[in-house]
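> sharing a model prediction with you, sequence too.
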Amino acid sequence: MMTHVVSKETVFARAAAGSLFAGNLIAGASSDGTVDNTTPIDNSVIGKIGDAVAADVDIAVAAARRCFENGEWRQLAPAERKQIMLAWTELMTRHAEELAALDCIDAGKPITECLNTDLPATLETFRWYAEAADKVFGKTAPAGNAWSWIVKEPIGVVAAVLPWNFPAQMFAWKVAPALIAGNSVIVKPAELTSLSAYRMIELAHQAGVPAAALQMVCGRGETVGAAIGRHMDIDMVSFTGSTEVGRLFLTYAAQSNLKEIVLECGGKSPQIVFEDAVLDEAAVGNILSAAFWNMGENCSCGSRLLVHRSRKDELAEKLKAGLSGWRLGDPREEGVALGPMIEQAHFDKVAAYLQTAEQQGAQRIIGNGVRTDLGGWYIEPTVFDNVRPDSSLFQEEVFGPVLALTVFDSEEEAVALANNSVYGLAASFYTQDVKRVLRVASALQAGTVSVNGFSEGDITTPFGGYKQSGFGGRDKGLEALEQYCQTKTVWVCE
């Protein structure tokens, strides 16, 4: 099981040589088409990625179904699956620097974040679900003279369709609970970020996960994603990404076998600063992190800052001072906090919002917007003041480092502004009033609400949204493990 450990410098050198590769990992013969893989850091070619076709999905699904039916993975005792998962986690721990570097070069994520945040959270997720494997029990019902019990069973063949913004971490959120529950899992990574998923699955097979129990199909959404959504023998799709694509998966399910669909989609999360908020260094740091962490390419990004009128000027000055320590640049360099946008198309979209915001009457008070001197798709963290609730910047998900500031005069107005969105993924607010904490936390329409800080919870707490931010289940927590199972009642008559 020992494998050669690769340093981040080696990964970056291989990227410079154009030799990084991620392709299909299918338990059977598959096509070998590839396309160039470029990095958003400087738009250079760093290697090749697989470009699968619908027939490859068929091959992977057939292998996954055989594996599920013959019990090669499903019928292992939970304690056995746990030991294999823990062995896999130890392998990934040894290769954590390599995995972090792959996400850095592939997605343009700062290496510091990948090493210190993303990979530790990824490994924690795998360990936590491995330990949960043999600690989830069924139950019985009071049935009088009959015997009855309710059990959880794996749902079957699960497809995990991943986003590009947190490649390794979102892989863990979906694959760990789905696999430990006994399902056969097919991973479809984002075509922009396939490298870490490919490497993690290679390590999984080395650790003892059967090849057919965990497979990967690389490719474009319009081919591979659509084939997964319409496939008659996939039992469930777990998707994280845009609301637009989430709608497509619902359509695909309706057109095929009514497979279960779990969606974690867009967000337009509010941050509320009440008049009694303590705006110390920690609070300001949390507000900035909510807005600009991961370049704002985060579904739970706190992109709407609702501030009591009496605190606006003070907060604006503190934000400007706080952002002075956020370095924008090459994400391979230690200490860089902000890298590029993921690709030119997304860069162009975010840049267009900067122009539209000003056309709709908002005033830029922090940031210079687009940076053309860094060789890639870079945008400075930017704050707009006087953002109207009916404007594009207030209502639409930008998915970039752009913060919309709007004032309010009362608690009721703040809550109304916060809920004035088709999304409901997350929200945060700052206050010292305990009674207000109870009122506002209850009134906010969001799946995760944090008080006096920015948080998505931890691995023990479920994560998902209200309204058009998604439905069908939750990532993280035991709730995620349960969503990859189906419930069976066994009733034994007298």
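That came through fine.

> when you work out contacts or count neighbours from here on, use the C-alpha atoms and nothing else.
Noted.

> setting aside sequence neighbours, what's the nearest residue to the spatially most central residue of the chain?
The chain has residue 170 as the residue nearest its centroid, 4.5 Å off, counting by CA atoms, centre = their mean. Distances taken as CA to CA, 6 or more residues apart in numbering place residue 162 nearest to residue 170, at 6.5 Å, with adjacent residues excluded.

> OK, contacts around the one you found?
Residue 162 makes contact with 170-171, 187-190, 239-241, according to CA atoms under 8 Å, 6 or more residues apart in numbering.

> where do the helices sit along the stretch 251-400 of the chain?
281-292, 312-323, 344-359, 392-395 (DSSP state H, counting those that start in this stretch).

> what residues of the third one count as buried?
If I follow you right, that is helix 344-359. 347, 350-351, 353-354, 357 (16 or more other CA atoms under 10 Å).

> take this one as well and set it beside the first:
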Amino acid sequence: MASLQKILSPASRAAAVTRFCFRPSTLPVIVNKTRVNTGIYGNPFSRLASTMVPKLKDPSLFKQNVCYVNGEWVTAASGKTFEVHDPATGALIGTAPEFDPHDTEKAIAAAAVAFEQFRHKTGRERSKLLRKWYDLMLENADDLATLITWENGKPAADARGEVTYAANFFEWFSEEAPRIYGDTIPSSVPGNRVFTIKEPVGVCGLITPWNFPAAMITRKAGPALAVGCSVVCKAPGETPFTPLALAELAHRAGIPPGVVNVITALHNTPQVGQELTTNPTVRKISFTGSTPVGKLLMKQCSTTLKKLSLELGGNAPFIVFDDADVDLAVAGAVASKFRSSGQTCVCANRIFVQRGVYAEFAAKLADQVRKFRVGHGFDAGVTHGPLIHSRAIDKVEQHVRDAEGKGATVVLGGHRLPGLGKNFFEPTVLTGMTTGMAMAEEETFGPVAGLFEFETEEEVVRLANATQVGLAGYFFSRDLGRVNRVAEHLEVGMVGVNTGLISDPASPFGGVKESGFGREGSLYGIGEYQVTKMITYGGMGKPLQA
């Protein structure tokens, strides 16, 4: 701080205080004999420092204006690019190619040629390639985390955690690659023998979101490569630089040209998506994103009857029963609701608390949320960063105002933080939530915890299931009988019991109802990129010759 004070003029320091420190209820510090309220909103001078361009240990991982196709770095044929901005500061990070359907078709063609060779590599050979990609991710973890924080906004510690989580998918599927087994099936026809073998489905189109720019690619590409598929990955327009860095590491790992292709687009995203879903060479689409877009892609895929995996939106119930360990439940709520500032598909969206512990839970949750530090992800001590863009923060504010207008009480937060930047919103706790509010029906995707009170187990299970989606659900109870009942009756694909964190490369990830179908990660995830071929041998029952 002292060095920054020397750099900044007195007028600049005063402007920094005015801009970034505005909440009188937060904890004060003394800066140059001036009382400055920083509290949970960070230090203004470190905030100014964090707006500087971050430096990578290996600058070659930052790929501008090029995509990775057929083992080469190429531009869009049109020469067009789009801008990518830091969600925390609004500053320009860089530009990426605006691919169109023609560019995408070239990537698909390259993947098709590569597939015919790659599919015949042994499982052990593919395993070694994935393991090398994994090792390179860990060796470059700091730079990957820097890119994630820069373009996504999540705090540096969260970004580093994502890199580890993302790399672990390559480790997991590197170990699965040599263990792709078929079956021997007893035949009902005398003399016949029936076998099955597992084969790669073919060229796969991977369409990934911005909230986990590394992990959502590795969770798809890992199993695809493990079984022998080639991939064309459409990187998210908001966060293209992390996927492009992963492509560079794939190149260094020795993955053959055309097996991994990473393309970018922002304005042309619908057209690129349509090319991936309608091109007959692509035999599988895996998409993570919103339910409306998933439905559109599914409709487009029907023209060529592709294999399809959809991991779509959620409206996760988080239930706290009277017999729960309240402190454990609060910790689980913090982990589930406020991870990545609430911008994950498995975030708790409706928090149901039984009447007997409602007041205690609400007070303890608010106490924990007060400890959060909101700011730029590169600032030391920051726990929560910005939302991804203006549309996201508009929706969060609409949900809070809707709840407040219909009788909810804002216990903590509830407002934008313009002093930090246009995409920051206070971590918020609301009580008195009812089913008629928007937050009860829509995924908020922001740092807002709305608490609903309930009376009975039957009531809360009915409320939890009263939605068209079913991705994740959580509940806290020490009653073993209740644990089994509720876990089985929740209409979701994944259940967390006495925990707010459920993601693991070893666990099958996916939902039911309009949250999609298919599973990612785990033993089940690898089957999404395979087809089963049955082989029948006849004439096997003749007696042995003497």
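Done, it's in. Keep in mind the model is a prediction, meaning the values are calculated, not measured.

> quick check: TM-score for this pair?
The TM-score (TM-score structural alignment, normalised by the length of the first structure) is 0.94; 479 aligned residues with a CA RMSD of 1.9 Å.

> picking that back up, tell me how far the residue nearest to the centre of the first structure lies from residue 216 of the first structure.
14 Å (CA to CA, to the nearest Å).

> residue 183 of the first structure too?
14 Å.

> residue 153 of the first structure too?
From residue 153 of the first structure to residue 216 of the first structure the distance is 23 Å (CA to CA).

> comparing those two, which residue is more hemmed in?
Remark: of residue 153 of the first structure and residue 216, residue 216 carries more neighbours, 28 against 17, as counted by other CA atoms under 10 Å.

> that one matches what in the second structure?
The alignment partner of residue 216 of the first structure in the second structure, by TM-score structural alignment, is residue 262.

> ok, now residue 442 of the first structure?
Match for residue 442 of the first structure (TM-score structural alignment): residue 488.

> swap in residue 293 of the first structure?
Per TM-score structural alignment, residue 293 of the first structure is aligned with residue 339.

> what's the answer for residue 161 of the first structure, then?
Aligned partner of residue 161 of the first structure by TM-score structural alignment: residue 207.

> helix/strand/coil for the equivalent of residue 186 of the first structure over in the second structure?
In the second structure, residue 186 of the first structure lines up with residue 232, judged by TM-score structural alignment. State at residue 232 of the second structure, reduced to three classes by DSSP: H, G, I helix; E, B strand; the rest coil: strand.

> still on that earlier bit, how near is the residue nearest to residue 170 of the first structure to residue 326 of the first structure?
To residue 326 of the first structure, residue 162 of the first structure is 28 Å away according to CA to CA.

> kindly report the same for residue 456 of the first structure.
22 Å.

> about what we covered before: got TSV for the helices of the stretch 251-400 of the first structure, with distance to residue 68 of the first structure too?
Formatted as TSV, the helices of the stretch 251-400 of the first structure follow (distance: least, CA to CA, whole Å):
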stretch	distance to residue 68 of the first structure
helix 281-292	41
helix 312-323	51
helix 344-359	39
helix 392-395	44
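
> quick one: closest of the ones you listed to residue 99 of the first structure.
Of all these, helix 281-292 sits nearest to residue 99 of the first structure, with 23.0 Å by CA to CA.

> can you pull the buried residues of the closest one?
283-292.

> now for it, which elements pack on it?
helix 312-323, strand 402-408 (3 or more CA pairs under 8 Å, 6 or more residues apart in numbering; DSSP states H and E).

> in the second structure, what stretch matches the longest one?
Which is helix 312-323 of the first structure. Under TM-score structural alignment, the match for helix 312-323 of the first structure in the second structure covers residues 358-369.

> ok, and what's touching the matching stretch?
Contacts of stretch 358-369 of the second structure (CA under 8 Å, 6+ apart): 326-327, 330, 333-334, 353, 411-412, 427-429, 431, 451, 453.

> tell me which element the alignment partner in the second structure of residue 93 of the first structure is part of?
Matched by TM-score structural alignment, residue 93 of the first structure corresponds to residue 138 in the second structure. Take DSSP states H and E as the rule and residue 138 of the second structure turns out to sit in helix 123-139.

> give me the angle between the helix or strand following that helix and helix 123-139.
Using DSSP H and E, the next helix or strand after helix 123-139 of the second structure towards the C-terminus is helix 141-152. Helix 141-152 of the second structure and helix 123-139 are oriented at 70 degrees to each other (axes from the mean of the first three to the mean of the last three CA atoms, to 10 degrees).

> average distance between helix 141-152 of the second structure and the first structure?
For helix 141-152 of the second structure, the mean deviation from the first structure after alignment is 0.5 Å (mean CA distance after the TM-score superposition for the first structure).

> buried set for the helix or strand following that helix?
Next helix or strand after helix 141-152 of the second structure toward the C-terminus (DSSP H and E): helix 156-176. Across helix 156-176 of the second structure, burial judged by 16+ other CA under 10 Å covers 156-160, 162-176.

> over to stretch 480-500 of the second structure?
For stretch 480-500 of the second structure, by 16+ other CA under 10 Å, it's 486-487, 490-500.

> reformat those residues as JSON lines; add secondary structure.
Shown next, in JSON lines, are these (three-state DSSP):
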{"residue": "486", "secondary structure": "helix"}
{"residue": "487", "secondary structure": "helix"}
{"residue": "490", "secondary structure": "coil"}
{"residue": "491", "secondary structure": "coil"}
{"residue": "492", "secondary structure": "coil"}
{"residue": "493", "secondary structure": "coil"}
{"residue": "494", "secondary structure": "strand"}
{"residue": "495", "secondary structure": "strand"}
{"residue": "496", "secondary structure": "strand"}
{"residue": "497", "secondary structure": "strand"}
{"residue": "498", "secondary structure": "coil"}
{"residue": "499", "secondary structure": "coil"}
{"residue": "500", "secondary structure": "coil"}
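
> what about the strands in the stretch 101-250 of the first structure?
139-140, 147-154, 157-161, 184-188, 214-216, 236-240 (DSSP state E, counting those that start in this stretch).

> dump the ones you listed to CSV, plus distance to residue 471 of the first structure.
Shown next, in CSV, are those (distance: least, CA to CA, whole Å):
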stretch, distance to residue 471 of the first structure
strand 139-140, 26
strand 147-154, 20
strand 157-161, 15
strand 184-188, 20
strand 214-216, 25
strand 236-240, 10
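
> related to what we said a few turns ago, what is the neighbour count of the match of residue 93 of the first structure?
Neighbour tally, residue 138 of the second structure, other CA under 10 Å: 16.

> tell me the contacts of it?
For residue 138 of the second structure, the contact set (CA under 8 Å, 6+ apart) comprises 163-164, 167.

> show me what residue 97 of the second structure aligns to in the first structure.
Under the alignment defined by TM-score structural alignment, residue 97 of the second structure corresponds to residue 50 in the first structure.

> quick check: its match vs residue 78 of the first structure, distance?
33 Å.
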